[in-house]
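Participant: sequence below, structure please.
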Amino acid sequence: MCLNELTIQEDVIETKYSIQLVSKLSGVGVHTIRAWEKRYQAVVPSRSDSGRREYNDTDLEKLVLLNQLCTLGHSIGKIANNEIPVLKEMLEKLGKVEDKTEKTESVELDYNLENSLSNMILGISAYKLDIVDHELNKIKLLTNTREIVVKILVPLLQKVGSLIQRRELTLSQEIAFHSLLKFHLGEIIFKSRKKNQSLEKIIIATPEGCFEEIPLLLSTLLMISKNFEIIYLGTNVQAGALLEATKATDASAVLLYLGPHSELDSASYYKKFIQFLDKKLEGDTRLYALKSHKIDQIESSFSKTHLVDNLRELDKKVVL
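Facilitator: Sure thing, here's the model as predicted:
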């Protein structure tokens, strides 16, 4: 099941987040979100036809603000019904809205990427997730999302992969680490993403049947660093839905992650999926496909598609 869906009406696209995804992005636990809704009507989302909660960007922004204020000592019961401008004003009075230029300079100059990576590798090797969590909290302050991916997260995941291969991490430990990483990546993306009509839009997703999300989140951070406006569809997206979203948003590019798939012949499945999009995408819309090393080589010639084998190659290939 996709983590978020799209409502498309009259050529307007609105992102709808599930409660699981809005929890990851806001930092507020799923049970807490439900409790705040029931007790205080803090954020009351719309509902799908099946009764599932569907949150929009305004709901997400309010949850982020409420979480920040509660962390600073406010009682949720006293602030839950305030509007977003009031919540922002409260944060300003607490000195939490800073000059972005000054903050960027101090963080970028003082932060040591190599030390942070070393600390996280030590934390993973000893399975001390509190160390990893602490370092991930620090990198949220960085504004260069490309450096976060290339200099910290890619080497960290390579180390985790080697530990798994040597069976020095159990399956449950791997799942716990990935859950922690996805939580922090969601927050970094929410903080860093740009919305501007002048920016080119890129749709990011995995094809139907692919549920691996971390490479997709890392790709999203890279695209933010290239000044794209991100339209994140998440995992398990049908080809038809991708085409419809591309037309509705006038996106100039689509980025797919081709990860492990339920089909026995994943390469053949992905080849057909890409061939369909390559023929149907209109105008100058580009398609980038990041292939997992677990997928066999996809042999074919495409007119609009750029196949890449790793994030560094993707970084070089995507140029506005």
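Participant: can we go C-alpha only for contacts and neighbour counts from here?
Facilitator: OK.
Participant: centroid-wise, who is the farthest residue in the chain?
Facilitator: Distance to the chain centre peaks in the chain at K78, reaching 31.4 Å (criterion: Cα atoms, centre = their mean).
Participant: surely that residue is within a helix?
Facilitator: Yes: counting by DSSP: H, G, I helix; E, B strand; the rest coil, K78 falls inside a helix.
Participant: which other helices and strands contact the biggest helix by length in the chain?
Facilitator: Longest helix of the chain, by residue count under DSSP state H: helix 171-192. Helix 171-192 is packed against helix 19-26, helix 129-139, helix 214-225, with contacts defined by 3 or more Cα pairs under 8 Å, 6 or more residues apart in numbering; DSSP states H and E.
Participant: following up with a second sequence; could you model it the same way so I can compare the two?
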Amino acid sequence: MNVKTQFSIKDLEHLSGIKAHTIRIWEKRYNLLTPQRTDTNIRHYDIDNLKRLLNVTFLYNEGHKISKIANLSEADIQELVESIAINQQDEIAIKDFKSAMFDFDEALFQKTYNTLLATKTFRHVFFNVFIPLLNEIGILWQTSTIDPCHESFISELLKRKLIVAIEQEEQVIENSNDPLFVLFLPYNEIHEMGLLYSNYELKAAGYKTLYFGANTPLESLKTIQNSNKEVIFVTYITIQPEGKDILDYLHEFQETTCNNTSATLWLQGAKPQKIKASQVPPNTHIIKNLQDFITKLEGLRTK
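Facilitator: Next up is the predicted model:
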């Protein structure tokens, strides 16, 4: 598969948030970008133009006049961006992660991440950088602005950081009266990031977890009940689970896994949010978002 290295002006609009009409004005009036043109006179832009526009957009959004920015050299633009970075670290990180994605630059990704973690908690980085970045990438992917390989590259790097953070929170837990948390995804559910982060918060809070990840059959979860008194299952659903209506899946889960037990299910993701409270099976709790998950987790300690 050919990796996308040339971008249309519409791509630049999606990536920068600056309207195509404005980009054309900047280009014509200030020579801000240097596009190439096809035989039919259609503009297309390379990665260097894209990265320049991301830096210019950041400065423009910070209140700098475009006429002043256009007169700066590349080195001066970069220096100005870095001087602002101290107070706008999250926004700079998102910009740099996007640049790393397009250049497949793992070194830039690592440098940006290490800079963040030097002054921020992992929770802060996840909520204020990773989530906005993933949301933006999702839109870029849906509009065909980026290739699937770009999305895969950055997503796998983010996932690796999550896994390392989880490992750093590992604790030896003995004779605990706390519930056991079992984390899993139904068949065909590919959005694992939210479940991984739930595991991170559970580990950080000192809970014992079993992480089964993707494509977990319901039948296999039943065996967990044999050796554990209290179990809380945690899953994340953004698409139709296993090709079933979500309520059918939840009732099947109830019959297969929770029947005649005290087990409960914490349900996260976009799909469950559409379920009416009156339709939710017993022992099933819908979690609105990851912040709600943290709040619910903290509430267990106060019971």
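Participant: circling back to that earlier point, superposed on the second structure, what's the mean shift for the helix or strand that comes right after the longest helix of the first structure?
Facilitator: As assigned by DSSP states H and E, the chain's next helix or strand after helix 171-192 of the first structure is strand 201-207. The superposed strand 201-207 of the first structure is, by mean Cα distance after the TM-score superposition for the first structure, a mean 1.3 Å from where its aligned residues fall in the second structure.
Participant: give the helix, strand or coil label for I232 of the second structure.
Facilitator: Assignment for I232 of the second structure (three-state DSSP): strand.
Participant: aligned to it, what sits in the first structure?
Facilitator: Taking TM-score structural alignment for the superposition, I232 of the second structure sits opposite A253 in the first structure.
Participant: list the contacts of the residue nearest the centre of the first structure.
Facilitator: Nearest to the mean C-alpha position of the first structure, counting by Cα atoms, centre = their mean, stands L217 at 4.0 Å. Contact analysis of L217 of the first structure by Cα atoms under 8 Å, 6 or more residues apart in numbering lists K182, L185, G186.
Participant: map it onto the second structure.
Facilitator: In the second structure, L217 of the first structure lands on L196 (TM-score structural alignment).
Participant: same deal with E244 of the first structure?
Facilitator: Per TM-score structural alignment, E244 of the first structure is aligned with T223.
Participant: the residue farthest from the centre of the first structure and V86 of the first structure, how far apart?
Facilitator: Distance of K78 of the first structure to V86 of the first structure, computed by Cα to Cα, to the nearest Å: 12 Å.
Participant: and if you look at L169 of the first structure?
Facilitator: Relative to V86 of the first structure, and taking Cα to Cα, L169 of the first structure is found at 46 Å.
Participant: neighbour-wise, which of these two wins?
Facilitator: Set L169 of the first structure next to V86 and count neighbours by other Cα atoms under 10 Å: L169 wins out with 19 against 12.
Participant: I figured the more buried one was touching K159, is that so?
Facilitator: No: L169 of the first structure lies out of contact with K159 (Cα atoms under 8 Å); the separation is 10.9 Å.
Participant: and the match of E244 of the first structure, how far is that from H251 of the second structure?
Facilitator: 18 Å.
Participant: what lies in contact with the helix or strand where Y257 of the first structure lies?
Facilitator: Assigned by DSSP H and E, Y257 of the first structure belongs to strand 253-258. Contacting residues not belonging to strand 253-258 of the first structure are listed as 201-207, 210, 215-216, 246, 270, 285-292, 295 [Cα under 8 Å, 6+ apart].
Participant: let's see that with 7 Å instead.
Facilitator: Outside of strand 253-258 of the first structure, the residues within contact range by Cα atoms under 7 Å, 6 or more residues apart in numbering are 201-207, 216, 285-292.
Participant: now that strand: buried residues?
Facilitator: Residues of strand 253-258 of the first structure classed as buried by neighbour count (16 or more other Cα atoms under 10 Å): A253, V254, L255, L256, Y257, L258.
Participant: strands of the second structure, start to end?
Facilitator: 36-37, 43-44, 180-184, 209-213, 231-236, 264-268, 284-286 (DSSP state E).
Participant: relative to the first structure, which residues correspond to the second one?
Facilitator: The aligned range for strand 43-44 of the second structure in the first structure is empty, by TM-score structural alignment.
Participant: mind checking how far that strand is from the chain centre?
Facilitator: 30 Å (Cα atoms, centre = their mean, to the nearest Å).
Participant: which strands and helices sit next to that strand?
Facilitator: strand 36-37 (3 or more Cα pairs under 7 Å, 6 or more residues apart in numbering; DSSP states H and E).
Participant: cool, and the third one?
Facilitator: Other elements packing on strand 180-184 of the second structure under the criterion 3+ Cα pairs under 7 Å, 6+ apart are strand 209-213, strand 231-236.
Participant: possible to save those as JSON lines with distance to D76 of the second structure?
Facilitator: JSON lines is the format used below for these (distance: least, Cα to Cα, whole Å):
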{"stretch": "strand 209-213", "distance to D76 of the second structure": "47"}
{"stretch": "strand 231-236", "distance to D76 of the second structure": "45"}
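Participant: out of these, flag the one nearest E13 of the second structure.
Facilitator: strand 231-236 (32.0 Å; Cα to Cα).
Participant: that closest one vs the first structure, average offset?
Facilitator: Counting by mean Cα distance after the TM-score superposition for the first structure, strand 231-236 of the second structure comes out at 1.5 Å.
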